[in-house]
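Visitor: Okay, sequence plus prediction incoming.
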Amino acid sequence: MATTLGTTGRSPRNSWDREHLANLYSLVVLSMIMNDAPDESDVLTRALTAVGTLGPCRAEAAYLTLGNGLTRTPADWPHATPDLDAQVRRLGGQGGPVTVPDREWGWSLALHSTADAIGHLVLSAPSQPTDDEYFLLRVLAQQTAAALTQAMARRTERDREQQLRQLSEDRAATNARLTTSVSELEHQRSVHEMLSDASANDDGVQGIAEALHRLTGYPVAIEDRFGNLWAWAGPGRPDPYPKPQAGPHEELVQDAARRQRPVRVAEQVIALARHRGEVLGTVALIDPEAGAGEEERFALDYASTALALELAHLRNLAEVELRLRRELVDDLITGTDDASAYARAAAVGHDLHGPHYLAAVQWAGRPADDTFVQAVGRSAAGLRMRSLLARRSGMAVLV
């Protein structure tokens, strides 16, 4: 029997067609939104939310296939359970049925990119969906897979860009370190050359002080072991130069000896000149503004090594000269040939030609020690007597 409808009537078929078209239109809009999603989690969240609008189905969970296996995404979706996670993993990347408590129908829709499974969309319903309802769910799965593919591609591109940026930053940092290293090496080479030249040119302690001043720009003071000024380079030399008190100065030296690097003391940065564990002197940068940096400290440290070698050399020369003088005086007393005596005297700076006298000086009741011998030598020099001085048989002997 034919049925006639009024202008306001709706046939069931036409009503279904409009609803079906509305759902398809919604999926198209959803697809556009998902394609612009910032990441994979946002794509899957939007897909899960849309499931309930397409029919009686409910979204149970969604999964991404990552390098370390299947990962629930988002992890806190309310219907997901560990049991459901295990069921989806057992499907091995394929779609298939799953069991959901209190639901007659459960299914995992595999999301594919070309031939690879990139995830799953797990759905359930109180009864088997109709073919039309299942069709809409398949369309949703296809659009979700396409959006996931784009999101993954964008993430891969972002990761690549980040890697390139990081590589560029690492290269820039490496170049900066190389530039710094080259600069440091150049500075160290300059320090080595200037201080080595000062030692090689026999400029002595004063040459080391002047070289260090040119390298750092700071005034330089070199003192002996007891704080007496040995050499100064640069402006601002005190006049008179202050003599430190013995006790505090000794404590300062002992404290500095326990350090491996130059130390700051008041307005100076001080390094010790040590040879075989013995402190022979100090070298200091005069730095009241505390502006000396690592380059200046390196130069100071190197200068202290050069100074130690120079002072050790001077000490060895003094010891050799003292021994030569003593041996020469002994030989003159016991007898030696003229040629040898003249040559050895000239070597220690004494003219043996002409008349000479022998003087023996003794301190009554006390044998001659180094202090007494030195006092005798100073007395002879004060009388303008050029002499060879030695210690023999508890006496100071002058020739």
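Guide: Cool, the structure landed.
Visitor: from here on, contacts and neighbour counts on C-alpha atoms
Guide: Noted.
Visitor: wait, V100 sits on A125?
Guide: No: here V100 does not reach A125: they are 9.2 Å apart, not a contact under C-alpha atoms under 8 Å.
Visitor: Mutual contacts of these two, please.
Guide: G106 (C-alpha atoms under 8 Å, 6 or more residues apart in numbering).
Visitor: Buried ones in stretch 370-390, by neighbour count?
Guide: By 16 or more other C-alpha atoms under 10 Å, the buried positions in stretch 370-390 come out as F372, V373, Q374, V376, G377, S387, L388, L389, A390.
Visitor: what sits against the closest residue to A312 other than its chain neighbours?
Guide: Ranked by C-alpha to C-alpha, 6 or more residues apart in numbering and with sequence neighbours excluded, the top spatial neighbour of A312 is H275, at 6.8 Å. H275 sits next to A308, L309, A312 when contact means C-alpha under 8 Å, 6+ apart.
Visitor: Which of these has the largest number of neighbours?
Guide: When neighbours are counted by other C-alpha atoms under 10 Å, A308 leads the contacts of H275 with 24 neighbours.
Visitor: mind checking how far the strand or helix carrying A303 is from the chain centre?
Guide: According to DSSP states H and E, A303 maps onto helix 294-334. Here helix 294-334 is found 40 Å from its chain centre; the criterion is C-alpha atoms, centre = their mean, to the nearest Å.
Visitor: likewise stretch 374-391?
Guide: Remark: stretch 374-391 is offset 60 Å from the chain centroid, using C-alpha atoms, centre = their mean.
Visitor: got another, please set it beside the one above:
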Amino acid sequence: MERVIWGNEMDTLGLSTLVSEAVGIDGRSEVSGVYGVLVGCSLMFDGRSADAILNLAADAVQSLSESYAEAVYRVVDGKPADHRDRDRPLDRSLDTAVSENLASDHAIELPDAAWRYAITLRTVKTVTAVLVVRSERAPSAREMILLKVLAQQTAAAMVTAELIDGKRRQSLSLQKTTADHERTIHRLSRSVAALERRDHIHEVLTRVSASGVGEAGIAGALHELTSLAVSVEDAFGNLLTWSPPPTPGSYRPVGGDNRADVLRQVRANGQHSRDGDRVFRLIRSKTHTLGVVALHDPHRRADRLDTFALEYAAAVLAVEMSYRRSLAEAELRLRRDLIDDLLAGTDDTSAYSRGAALGHNLRTPHRVTIVQWSPEIDGDLIARTASRWATAAGLHPLSARRPSMIILLTEDLPEPESLHRAISRDVGNGHGWIAIGSVAKTPSCLPRSFADARRTLRIQKVAADRYGSRRFDDLGVCRILDPGDNAPAVREFLSEWLGALMAYDDEKSAELVKTLGRYLDCGGNYDQAATALNIHRSTLRYRLGRIRDISGLDLQDVNSRLNLHLATKVYDMVGNPTVHHGGCPD
């Protein structure tokens, strides 16, 4: 009679004893069943996952007995879950029967009277799963032994699989941790290298800036740091410096014809930008754009640290250019203050020291020159042209702007005609006046030179030839005449002595006043006067006869000749006072 082993009796018997008894019951014919269990169990140790092993065991139940696996439960953290549907709530009677006796094998009785048995898959320490087998009748002892052997081997295989899987996960985690560590080390190495390069950039550009080498030195340092060509422009797009030499023959400023819009957009985002093959950064001081520094990068290889070097160079250049601009503005203020004081009147001692501080020698004689042009011309353009001309002429000018005039203080007597031509060429017209005052041997005499220059300007603006230049020294006796202060007296004097002749010239388009002036200039010499007027001697005699008839004056009388000669000189200076010549206000 065969002995049936139920419940936990399996735990007290060795596997070999159970197999032997199974074989002894039915003889050698039973070996195939045991062999099938062993073959099935061997498949469980071929690297499958715990879930796959449990599925294999559930499928093997039917091959080892006349029963089948009705339900399979996986036990996780001491709680069962439907292995075939992990999300299904355990709310059936079968679920309850399994859960209540989870630690032991036991029969399950349900209302349908079918035979069910819960086989626990467990090791010494834990329960891994539960197989609920079902059949029409109770299995034989041999079948139960085979099923329990299957259960025991399945539990061992699942634990082994979980251990292997844990080791695998641990290995993968270790590999990932190692890879992450290596990447972290690599990032740290790159960060350290980047920080070292940043420190090097900071050190080099700070040192170069402090050395006072200016834009050229900073551009050269930026080229060494980036290996890219560097250009520095001023606010107007003029190329200030290029590194490395030589400077290109032609240069297109950043933005080209659309420069204003490009710079406006860059100011708005406050970052470096690209213009074709160039990466550039604005050089700014507060709200003022001082210029542009650019890396020429046709192959687009500039990296993040190159742009950092560009941005730091822009900051260093901003300090450099702001400092130079501040110095220039301070010097300009000092020069303007000095000129204002010199023109208003100051003592010689302080003027000498202040001039020396600005690099200007006021111990040599100076003159004041006034330049005035038609109102539509830009005063800055006139001032730049006048200063450039005077500097090129070696006159060491001090210059100042007034609302309607440019004032130059120079060490020597300028050539006014040359200055007038230079300004006319630059501004596009010759509608201007240049007046040169008297010489001032000391600074305290400059107010007098300034007053003489203004007097000369007033005389020049009402002269017959209107536009041009005039020296105070060339005014002669007309120095005592000022058309601004003495206009009524001048008109009366000219009307008294030349009124009839001026009226005749206006009516007949003649040149009797001019003829009289040249005749008197030549001391009454007929031949010299005719040559100066480019007329025949007989024509000169005829005109002189008409002058005597019209004026009623004796040209041989000494007083008449003196007054007529003076009147013609005044006429040359101021023209016909009855004719309006216009001009800019003083």
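Guide: Okay, I see it. As the structure is a prediction and not an experimental result, all values here were calculated from the model.
Visitor: Overlay them and tell me the TM-score.
Guide: Scored by TM-score structural alignment, normalised by the length of the first structure, the superposition of the two chains gives a TM-score of 0.85; 384 aligned residues with a C-alpha RMSD of 3.1 Å.
Visitor: on that earlier part again, show me what the residue nearest to A312 of the first structure lines up with in the second structure.
Guide: By TM-score structural alignment, H275 of the first structure lines up with S285 in the second structure.
Visitor: Equivalent analysis for S113 of the first structure, please.
Guide: S113 of the first structure maps onto T123 in the second structure, by TM-score structural alignment.
Visitor: correct me, but its match touches T154?
Guide: No: the criterion here is C-alpha under 8 Å, and T123 of the second structure misses it with T154 at 9.7 Å.
Visitor: So for these two, which sits in the more crowded spot?
Guide: Set T123 of the second structure next to T154 and count neighbours by other C-alpha under 10 Å: T154 wins out with 29 against 16.
Visitor: First-to-last residue distance for stretch 234-254 of the first structure?
Guide: 27 Å (C-alpha to C-alpha, to the nearest Å).
Visitor: And it, what's buried?
Guide: Buried, per 16+ other C-alpha under 10 Å, within stretch 234-254 of the first structure: G234, V253.
Visitor: Equivalent analysis for stretch 134-149 of the second structure, please.
Guide: R134, S135, P139, A141, R142, E143, M144, I145, L146, L147, K148, V149.
Visitor: With stretch 293-302 of the second structure instead?
Guide: By neighbour count, with 16+ other C-alpha under 10 Å as the criterion, the buried positions of stretch 293-302 of the second structure are V293, A294, L295, H296, D297, A302.
Visitor: End to end on it, go ahead and measure it.
Guide: Length of stretch 293-302 of the second structure, first residue to last, C-alpha to C-alpha: 15 Å.
Visitor: just to revisit the earlier point, what range in the second structure matches the helix holding A303 of the first structure?
Guide: Mapped onto the second structure using TM-score structural alignment, helix 294-334 of the first structure spans residues 304-344.
Visitor: Out of the buried residues of stretch 134-149 of the second structure, which sit inside helices?
Guide: Per DSSP state H, helices hold the following members of these: A141, R142, E143, M144, I145, L146, L147, K148, V149.
Visitor: Could you check what's spatially nearest to the aligned partner of the third one in the first structure, not counting adjacent residues?
Guide: Residue correspondence, TM-score structural alignment: E143 of the second structure in this structure matches E133 in the first structure. Distances taken as C-alpha to C-alpha, 6+ apart put G55 closest to E133 of the first structure, at 6.4 Å, once the chain neighbours are dropped.
Visitor: So what does that neighbour match up with in the second structure?
Guide: Matched across to the second structure, G55 of the first structure falls on S65, judged by TM-score structural alignment.
Visitor: Check M385 of the first structure too.
Guide: Per TM-score structural alignment, M385 of the first structure is aligned with L395.
Visitor: mind checking the SS state of its match?
Guide: coil (DSSP: H, G, I helix; E, B strand; the rest coil).
Visitor: Surely it touches L408?
Guide: No: using C-alpha under 8 Å as the test, L395 of the second structure is too far from L408 to be in contact (9.9 Å).
Visitor: Against A221 of the first structure, how distant is the residue nearest to E133 of the first structure?
Guide: From G55 of the first structure to A221 of the first structure the distance is 93 Å (C-alpha to C-alpha).
Visitor: the more surrounded of these two?
Guide: Taking other C-alpha under 10 Å, G55 of the first structure and A221 do not tie; A221 has more neighbours (24 against 17).
Visitor: The second structure: which residue goes with that one?
Guide: Aligned partner of A221 of the first structure by TM-score structural alignment: S231.
Visitor: so where does its match fall, helix or strand?
Guide: S231 of the second structure belongs to strand 229-234 when assigned by DSSP H and E.
Visitor: Where do the helices of the stretch 151-300 of the first structure begin and end?
Guide: 204-216, 246-257, 294-334 (DSSP state H, counting those that start in this stretch).
Visitor: would CSV of those helices with distance to A368 of the first structure be doable?
Guide: Formatted as CSV, the helices of the stretch 151-300 of the first structure follow (distance: least, C-alpha to C-alpha, whole Å):
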stretch, distance to A368 of the first structure
helix 204-216, 32
helix 246-257, 26
helix 294-334, 14
